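> What follows is a predicted protein model with its sequence.
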Amino acid sequence: MTVEPAEKLLAPVLSAFWDDPKSWTLDTYRRHEGYEGLTKALAMAPDDLIAYVKDSGLRGRGGAGFPTGMKWQFIPQGDGKPHYLVVNADESEPGTCKDIPLLFANPHALIEGMVIACYAIRSSHAFIYLRGEVVPVLRRLHEAVREAYEAGYLGKNIQGSGFDLELTVHAGAGAYICGEETALLDSLEGRRGQPRLRPPFPAVEGLYACPTVVNNVESIASVPAIIQRGKDWFKSMGSEKSPGFTLYSLSGHVASPGQYEGPLGITLRQLLDLSGGMRPGHRLKFWTPGGSSTPMFTDEHLDVPLDYEGVGAAGSMLGTKALQCFDETTCVVRAVTRWTEFYAHESCGKCTPCREGTYWLVQLLRDIEAGKGRPEDLDKLNDIADNINGKSFCALGDGAAAPIFSSLKYFRAEYEEHIEGKGCPFDPARSTVWADKSRTEAHA
């Protein structure tokens, strides 16, 4: 049997020329088939273009995995209202780090995808909502937009097609809640970012009460390659229900963290083999398949296919493919406490389960970590998380509950050790874990 080289497992498309000098410029992008997909798209009827993207099987890369073409199809036509495309670049989930590097290295992939998407949904104005703290990316994105206007890919009568498009780059003020699509729309309109009641959905009443498509950066940036190389090429990668390529963000206690672009369905074991594994002398203890808001996995799940169905069947969510890997020196209670502190801080306060529930989760977790917990606190943690999960106004509450449920499922004994031992067993001052490690290193 012939064994494929590890590199053959990867499928660099969006990241194919990130290491080129000045990869972010229009000249470099055009040398790599840039804007050729747009030329093909403009030769198609808008409805045919929507059907083509739908048939490709492209699913949203922002977390939920909703079919992109179907989302475009929801936009009512002939309603006499303006239509808008809003790209969600407010990336701020702990562990998620794919869209910002993509925009920094290859912003024109997004711009070309936006022109194609706007042509399909008959929109003449598009917005990019970027996380405001990433100033270097903001500057590079502004320059890419300027280049696109100058070259005739944005503005009036794009490539002689009669299609007009204005593109606005908006910098947010740094609120995690604005990653939720309706909170993002409120923020874009100049209001406090808080989730809206649905229905009506953004496809009916979104930005400025007009039909709006909200898509993730990677989702839209993937469209030009699909149009240029064909839907069959796209479907030749991945699985039947999760086709195509995607960016996996590998971080944590690994030898070579970074972005690994491969077909959906690759496993963490394969990605670790590609990246040199965990840091030398350590083993995997737990990891997240899609950022901190997805239920954690353990080393038992190394061979779970990293596509939407495979991860879902194993009890978690693929989310943003943020693969945070932690080794045996990591205290699960400490990690979950830090994540929960983040969600409590970023809760917008609109609904009681999330506002109050995340606060009390933090208090309990801090007590347990400090050795002040009681045995009944574990059931209380589970009960509070249950009162948040599925009962909050938006998915932030569900994300806050996920690490609680999964860590209690796989590492309840570690919580009990904190309570019975009156402190964290991973504290260097009293830790058997660190003492054993020191002895091993001394003998070595």
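That came through fine.

> drop to CA atoms for contacts and neighbour counts, all remaining ones
OK.

> Number of residues surrounding residue 87?
Neighbours of residue 87 under the rule other CA atoms under 10 Å: 24.

> Please, where are all the strands along the stretch 1-150 of the chain?
84-89, 125-130 (DSSP state E, counting those that start in this stretch).

> what sits up against stretch 293-310?
With contact meaning CA atoms under 8 Å, 6 or more residues apart in numbering, stretch 293-310 is reached by 65, 93, 238-239, 241-242, 264-269, 284-289, 311, 314-319, 398-403, 405-407, 410.

> Sorry, wrong one. I was asking about stretch 39-59.
So stretch 39-59 is contacted by 65-70, 72-73, 116, 119-122, 159, 161, 219, 223, 226-228, 231-232, 234-235, 241-244 (CA under 8 Å, 6+ apart).

> Buried subset of the residues you listed, written for ChimeraX?
Selection of buried members from the contacts of stretch 39-59 for ChimeraX, criterion 16 or more other CA atoms under 10 Å:
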select :65,67,68,69,70,72,73,116,119,120,121,122,159,219,223,226,227,228,231,234,235,242,243,244
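
> So which of the contacts of stretch 39-59 sit within helices?
The helices in this structure, assigned by DSSP state H, contain 68-70, 72-73, 116, 119-121, 219, 223, 226-228, 231-232, 234-235 from the contacts of stretch 39-59.

> which helices and strands sit right next to the longest helix anywhere in the chain?
As assigned by DSSP H, the longest helix anywhere in the chain is helix 395-420. Contacts defined by 3 or more CA pairs under 8 Å, 6 or more residues apart in numbering; DSSP states H and E place helix 395-420 against helix 332-346, helix 352-369, helix 376-388.

> and the comparison structure, right after this:
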Amino acid sequence: MPLTPVLTRYWDQPESWTLSTYHSHDGYQALQKALAMEPDEVIQTVTDSGLRGRGGAGFGTGMKWGFIPQGDKGPAAKPHYLVVNADESEPGTCKDIPLMLATPHVLIEGAIIAAYAIRASRAFIYLRGEVIPALARLQTAAAEAYAAGYLGTDILGTKYDLDLVIHAGAGAYICGEETALLDSLEGRRGQPRLRPPFPAVSGLYACPTVVNNVESIASVPPIILNGVDWFRSMGSDKSPGFTLYSLSGHIARPGQYEAPLGITLRELLRYAGGVRDAHRLKFWTPGGASTPLLTDEHLDVPLDYEGVGAAESMLGTKALQIFDETTCVVRAVRRWTQFYEHESCGKCTPCREGTYWLAQIYERLESGEAASDDLAKLADIAGAMNGKSFCALGDGAASPIISSLKYFRDEYAAHVTAGGCPFDPRDSMLLQEVLA
């Protein structure tokens, strides 16, 4: 299956982030086309395209826009808001920040089109404040868009007004959860909200709000410009279009690979130069650290929402972290568990307590103090968190534990019987001897 460079087609151009470069690659032509359409027509076009949210859940983007009440008028009508979730912080996920660095204008154009479609006069891009270069690129691009008449009042003479706010968050993984992001944007501590009501009804400032991922919004201009049939010619029937796969870890050429949904890891590895020389694939994540692990048995699983789901994992953010046989799976999952323990907001008991005790068990496994029943405790605690936490952070913390126990239980048992980690990355045969 060939790659499909759309968003990435001119990332290698000199100063790809400038308005002049964007203009030379059809920049803002989709906006002109969208502003000549009715807002409902724009929503229907995105719905018909089948674009699914690229932030992890895979929910229909056009359907999400359609949830906004469109007929509210009069003095009691509430304003509508668009919020772009650029708080990328999932371990292994690295697609949105490169996109904002290389081509910030495609995100801004997509945001203007989306805001017009949902009849919003104010939009926000919520970005991690630590990522100073991406913040600067977005701010510069927004200033260029204002100067060119793409933002502000009477955009392109259509009497449509839109203000765009680039907001730098303080840096918290939980703010990637959309309702926690809204609380943070309002100036409060970022914690997930109880739903319902959903953001489409009561979101930012208790007003109807759409929250979309960076890649989701950036995918809108090419859909508007090239049409539904063009977009659906790529990918699969239920997961159409192109997307960014982030390959990292033990491979020859890590990076972003834009391909149709449904490509396999085996095919992507060919483009990425394969697993590093003289090594073999051991396990990998299909969608970042919060998705269940897969193994070398799953090289030919179609990387779309249905294919990965059938393999009992999730496509998530399409962050493919590749680990070879020199990696101790227990050590890798422990690192992720420590991350989730640190980033838990503490609002709900399953996640707050669960991540703490999981980290303690992993400490015992690595230090040689684990007891024979600790593996059962790992499974029990992870099971008590999965599907029972207030938000998806608890599910994400439990997923790699449950799946690694499923595929590598012998390796966990070896940590108990050997009195610590028996894995020497300089001699992977040592582990094989222990397991034998």
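Received the coordinates, thanks. Everything quoted here is computed from the prediction, not taken from an experiment.

> Can you give me the TM-score here?
Once the chains are laid over each other, their TM-score by TM-score structural alignment, normalised by the length of structure 2 reads 0.97; 429 aligned residues with a CA RMSD of 1.3 Å.

> need the helices and strands packed on helix 395-420 of structure 1 in JSON lines with distance to residue 193 of structure 1 and mean neighbour count, can you?
Output for these, formatted as JSON lines (distance: least, CA to CA, whole Å; neighbours: other CA atoms under 10 Å):
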{"stretch": "helix 332-346", "distance to residue 193 of structure 1": "11", "mean neighbour count": "20"}
{"stretch": "helix 352-369", "distance to residue 193 of structure 1": "15", "mean neighbour count": "20"}
{"stretch": "helix 376-388", "distance to residue 193 of structure 1": "20", "mean neighbour count": "17"}
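
> Could you dump these into a markdown table with distance to residue 279 of structure 1 added?
Putting those into a markdown table (distance: least, CA to CA, whole Å) gives the following:
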| stretch | distance to residue 279 of structure 1 |
| --- | --- |
| helix 332-346 | 18 |
| helix 352-369 | 26 |
| helix 376-388 | 32 |
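
> nearest to residue 423 of structure 1, of those helices?
Among these, the nearest to residue 423 of structure 1 by CA to CA is helix 352-369 (6.2 Å).

> Could you give the residue range in structure 2 aligned to the closest one?
Aligned by TM-score structural alignment, helix 352-369 of structure 1 corresponds to residues 349-366 of structure 2.

> That stretch against structure 1, how far on average?
Superposing on structure 1 places stretch 349-366 of structure 2 at an average distance of 0.5 Å from its equivalents, by mean CA distance after the TM-score superposition for structure 1.

> I would like the residues contacting that stretch, please.
Contacts with stretch 349-366 of structure 2, where a contact means CA under 8 Å, 6+ apart, come from 330-331, 334, 337-338, 340-341, 344-346, 370, 374, 378, 381-382, 384-385, 388-390, 393-394, 397, 412, 415-416, 419-421.

> can you tell me what part of structure 2 the longest strand along structure 1 aligns to?
Ranked by residue count under DSSP state E, the longest strand found in structure 1 is strand 245-252. Aligned by TM-score structural alignment, strand 245-252 of structure 1 falls on residues 242-249 of structure 2.

> next one: stretch 309-318 of structure 1
So stretch 309-318 of structure 1 sits over residues 306-315 in structure 2, by TM-score structural alignment.

> Distance across the matching stretch, terminal residue to terminal residue?
9 Å (CA to CA, to the nearest Å).

> List the buried residues for that stretch?
By 16+ other CA under 10 Å, the buried positions in stretch 306-315 of structure 2 come out as 306, 307, 308, 313, 314, 315.

> quick one: the third one is in a helix?
This points to residue 308 of structure 2. Yes: assignment of residue 308 of structure 2 by DSSP: H, G, I helix; E, B strand; the rest coil places it within a helix.

> Specify the next element, helix or strand, located C-terminal of the helix or strand containing residue 285 of structure 1.
Using DSSP states H and E, the element containing residue 285 of structure 1 is strand 284-288. With elements assigned by DSSP H and E, the helix or strand that comes after strand 284-288 of structure 1 is strand 297-298.
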